[in-house]
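S.K.: What shape does this take:
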Amino acid sequence: MTAALHEVSSPRAGIHWMLVTTFLFACQDSTSAILLATYPAMEVTWARYFVHLVVMTALISWRNPDLLRTRRPALQIFRSSLALGSTLFGMLGLQVMPLVDVSAVVWVTPVLVTALSVFLLGEKVSLGGWLSVLAGLTGVWVIINPTGIEFSPAMLFPFLSAWSGATYQIATRMLRLSDPPLTTLFYTAIVGVAVCSTSLPFTAVIPNARDAALMLFLGSLGVVSHFCMIRAFNAAPANVVAPFGYTALLWASLFSVIIFSAIPSTRTWTGEAMIVGAGLFIFWRERRK
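M.R.: Okay, the predicted model is just below:
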């Protein structure tokens, strides 16, 4: 598994891995939405990260225990906190918004990464880049629909998930030269398990056999999806594979119809088009440099 992370650069392979990643993310969100109808968000989040931690601890202990050590523990814990924020805010969003709307807002992340890179990585963004950031955020505004009477501050949860996810990606970039990918994958779950465990005695609902299996499935999806993402970005440059992440919106729309019988609204399609267009422009601009 470790050796696989050092494969020869192959744009086609990277694209294939990203397509698998986005499908798994959509499956993960759909599974979460099913569980959230019965269980608290903290319990579902705990299950997702607990399975992740158990799997990675067993794998690394068997293959190479040295991978449990990190050269930058503070940054790993901070990144793990951001992962928890992204997951928990996303699940809270699923409780108040349709799956496809949440997925659309969360996938403004690449646009936010562009904006945050200026302040956290010292990168320069052109006027066109900033206009794309504005277009992406406007797309979020369209989907959330704050001008309607049904607006609730809770609808900001998926945007907070996207913000946490964008900062999470920045932190991941900072760690790429100090720790192996499997080490970072292991630390992803640390804070999630620690924080969510404190609430279980007060909020947990004992799951039945079917839902326990779904929780196990959710945690397994979390491990595999992040591993596939690592493979994608290892096989090809980010500006090649990242645009294909927007296929998650197609899967989310399909699952919304099949599983939840929810047909996306015109407002949602309009907002999605603005977000995707903003992200694709940013990556197109980067490839031309």
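S.K.: When you work out contacts or count neighbours from here on, use the C-alpha atoms and nothing else.
M.R.: Will do.
S.K.: which residues does residue 173 contact?
M.R.: With contacts defined as CA atoms under 8 Å, 6 or more residues apart in numbering, residue 173 has no neighbours.
S.K.: so which strand or helix has it?
M.R.: helix 157-175 (DSSP states H and E).
S.K.: Give the buried residues for that helix.
M.R.: For helix 157-175, burial by neighbour count (16 or more other CA atoms under 10 Å) applies to 157-172, 174-175.
S.K.: and stretch 52-69, which residues are buried?
M.R.: Buried residues in stretch 52-69 (16+ other CA under 10 Å): 52-53, 55-57, 60, 67-68.
S.K.: For these, give me CSV that also has distance to residue 102 and secondary structure.
M.R.: Listed next are those as CSV, based on distance: CA to CA, whole Å; DSSP: H, G, I helix; E, B strand; the rest coil:
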residue, distance to residue 102, secondary structure
52, 23, helix
53, 26, helix
55, 28, helix
56, 28, helix
57, 31, helix
60, 33, helix
67, 35, helix
68, 34, helix
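S.K.: Most widely separated two among those?
M.R.: 52 and 67 (15.7 Å; CA to CA).
S.K.: related to what we said a few turns ago, now, among the buried residues of stretch 52-69, which is nearest to residue 149?
M.R.: Checking these one by one against residue 149 (CA to CA), the nearest turns out to be residue 52, at 39.7 Å.
S.K.: what's the distance between that closest one and residue 191?
M.R.: Plainly put, residue 52 is 12 Å away from residue 191 if you go by CA to CA, to the nearest Å.
S.K.: Please tell me how far the helix holding residue 173 is from the chain's geometric centre.
M.R.: 8 Å (CA atoms, centre = their mean, to the nearest Å).
S.K.: Could you look up the next helix or strand downstream of that helix?
M.R.: In N-to-C order, the element after helix 157-175 by DSSP H and E is helix 181-187.
S.K.: what residues are up against the residue most central in space within the chain?
M.R.: By CA atoms, centre = their mean, the mean C-alpha position of the chain lies nearest to residue 165, the distance being 5.9 Å. Each residue near residue 165 by CA under 8 Å, 6+ apart is listed here: 82-83, 85-86, 109.
S.K.: Which secondary structure state does residue 146 sit in?
M.R.: For residue 146, the assignment made with DSSP: H, G, I helix; E, B strand; the rest coil gives coil.
S.K.: Let's compare: structure for the following, please.
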Amino acid sequence: MPGKTPDSSAGSHAAPMPDLMPEPSPPGVRSGVMLRLLSAGLFVVMSLFVRLATVEAPIGQIVFYRSAFALPPIVAYLMWRRQFPKALKTRQPIGHMKRNLYGGAAMVLSFISLAYLPLALATALGFLAPLLAVPAAMLFLRERPGAVAIGAALTGFAGVVLMLAPAFDGPRLDHDTIIGVAAGLAMAVATAAGRVEIKTLTATEAPGTIAFYFAVLCALGGLASWPFGWITPTGHALAYLVAAGISGGLAHITMTEAMARASVSTQAPFDYTAMLWALILDAVIFGLLPSPVSLAGAFVIAASALVIPLSARFTARSEALESAS
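M.R.: Presented below is the predicted three-dimensional model:
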């Protein structure tokens, strides 16, 4: 059950067996999808603040603030669910370490990508993660996504390719674009691996527990970069750093709750809706207007996100008609 306390009967290396577990109910899947949509929007807001902070602050310091200031909303969430502090007890310390290894690497690589690329382009590269998450879920979680989920993920990826095309239109790539794209590609791989670990942990761990340990360990990792040079943030820089942490904490909670309610492969296409928010923020904040090709890609992305719920509704109606006949 989403948000449950850890199962004391689970071993320290317990892993879920999705093929032996009952499928989530339609209301559970719908709530998982809604939470995933909210999470996608919050992650874009977090990315905006991170990009603004990279103008002054080094990456390690941003990682610290992003993680440390994510803790207050996470702890408040656990208290609201009456899981604090008992939910902090875990029987899967190795699982948390693996999740934080992948997630921490993805965070650093994402921030590097945001430092060198426009928000929309950096976000688009992150959409490789849901495409990679579908085969990863099939291989490691024994999920069996249907043709609709696989087709929607591939269609969304085609939209990402359309959005990326204008960035590579020219006689040569500049140095910043090469660094940003390379970091974005590596981030997508690390993110996909992290999502598989999150789904594994949700079998026995509360979502807030997963989010709490991720924030704590990443904050410690960011703090370790202090000897290499931090700034003294004031004014806007301080506001960006704190806002990145709070929005990131809320995004992580909603993402983890979503993963406890619906399969990885079902959620994958809905990540693409974040692209629409990235396009809007790039235009409003940075004055970067998308090309017609990028807009076409955004339309394809949005369409792919609608395939799953429309297909589910059609299937439900067909089953209802068959049972009534």
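S.K.: Could you get me the TM-score between them?
M.R.: Put the two chains on top of each other and the TM-score (TM-score structural alignment, normalised by the length of the first structure) is 0.80; 285 aligned residues with a CA RMSD of 3.8 Å.
S.K.: Could you check how far the residue nearest to the centre of the first structure is from residue 266 of the first structure?
M.R.: Separation of residue 165 of the first structure from residue 266 of the first structure (CA to CA) stands at 26 Å.
S.K.: average offset between the helix holding residue 173 of the first structure and the second structure?
M.R.: Aligned to the second structure and superposed, helix 157-175 of the first structure gives a mean residue distance of 1.2 Å (mean CA distance after the TM-score superposition for the first structure).
S.K.: do the same with stretch 210-228 of the first structure
M.R.: Averaged out, stretch 210-228 of the first structure is 1.6 Å away (mean CA distance after the TM-score superposition for the first structure).
S.K.: and if you look at stretch 83-93 of the first structure?
M.R.: Averaged over the aligned pairs, stretch 83-93 of the first structure sits 1.3 Å from the second structure after superposition, using mean CA distance after the TM-score superposition for the first structure.
S.K.: Read off where that stretch ends up in the second structure.
M.R.: Per TM-score structural alignment, the counterpart of stretch 83-93 of the first structure in the second structure is residues 103-113.
S.K.: Could you list the buried residues of the matching stretch?
M.R.: For stretch 103-113 of the second structure, by 16+ other CA under 10 Å, it's 103-113.
S.K.: Go through those and name the one nearest residue 221 of the second structure.
M.R.: Comparing these against residue 221 of the second structure with CA to CA places residue 104 closest, at 8.3 Å.
S.K.: re earlier: looking at the second structure, which of the contacts of residue 165 of the first structure hold up?
M.R.: Compared against the second structure with both residues aligned by TM-score structural alignment, their matches' CA atoms under 8 Å, the contacts of residue 165 of the first structure retain 82-83, 86, 109.
S.K.: Helix or strand: which one has the equivalent of residue 62 of the second structure over in the first structure?
M.R.: For residue 62 of the second structure, the aligned residue in the first structure is residue 44 (criterion: TM-score structural alignment). Using DSSP H and E, residue 44 of the first structure sits within helix 41-63.
S.K.: Identify all contacting residues around that helix.
M.R.: Under CA under 8 Å, 6+ apart, the answer for helix 41-63 of the first structure is 32, 35-36, 67-68, 84, 87-88, 91-92, 182, 185-186, 189-190, 192-193, 196-197, 199-200, 203-205, 215-216, 218-220, 222-223.
S.K.: Following element in sequence after that helix, please.
M.R.: helix 73-94.
S.K.: other SSEs contacting that next one?
M.R.: The helices and strands touching helix 73-94 of the first structure, judged by 3 or more CA pairs under 8 Å, 6 or more residues apart in numbering; DSSP states H and E, are helix 11-36, helix 41-63, helix 99-106, helix 157-175, helix 181-187, helix 190-197.
S.K.: which residues in the second structure does the fifth one align to?
M.R.: Aligned by TM-score structural alignment, helix 181-187 of the first structure corresponds to residues 207-213 of the second structure.
S.K.: By how much does that stretch deviate from the first structure on average?
M.R.: Mean for stretch 207-213 of the second structure is 1.2 Å (mean CA distance after the TM-score superposition for the first structure).
S.K.: Identify the residues contacting that stretch?
M.R.: Here stretch 207-213 of the second structure makes contact (CA under 8 Å, 6+ apart) with 2-4, 71, 74-75, 77-78, 87-88, 90, 96, 100, 198, 201, 249, 252-253, 256-257, 260.
S.K.: Please repeat the previous calculation with a cut-off of 7 Å.
M.R.: With CA atoms under 7 Å, 6 or more residues apart in numbering as the test, stretch 207-213 of the second structure has contacts from 3, 71, 74, 78, 87-88, 252-253, 256-257.
S.K.: okay, the residues you listed in CSV with distance to residue 122 of the second structure next?
M.R.: Formatted as CSV, these follow (distance: CA to CA, whole Å):
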residue, distance to residue 122 of the second structure
3, 31
71, 25
74, 26
78, 32
87, 35
88, 33
252, 19
253, 22
256, 22
257, 25
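S.K.: Let me know the closest of those to residue 268 of the second structure.
M.R.: Ranked by distance to residue 268 of the second structure (CA to CA), those are led by residue 256 at 13.5 Å.
S.K.: Could you pick out the longest helix of the second structure?
M.R.: helix 292-324 (DSSP state H).
S.K.: same for it, what does it pack against?
M.R.: helix 147-164 (3 or more CA pairs under 7 Å, 6 or more residues apart in numbering; DSSP states H and E).
S.K.: Direction-wise, compare the helix it packs on with helix 119-126 and give the angle.
M.R.: 140 degrees (axes from the mean of the first three to the mean of the last three CA atoms, to 10 degrees).
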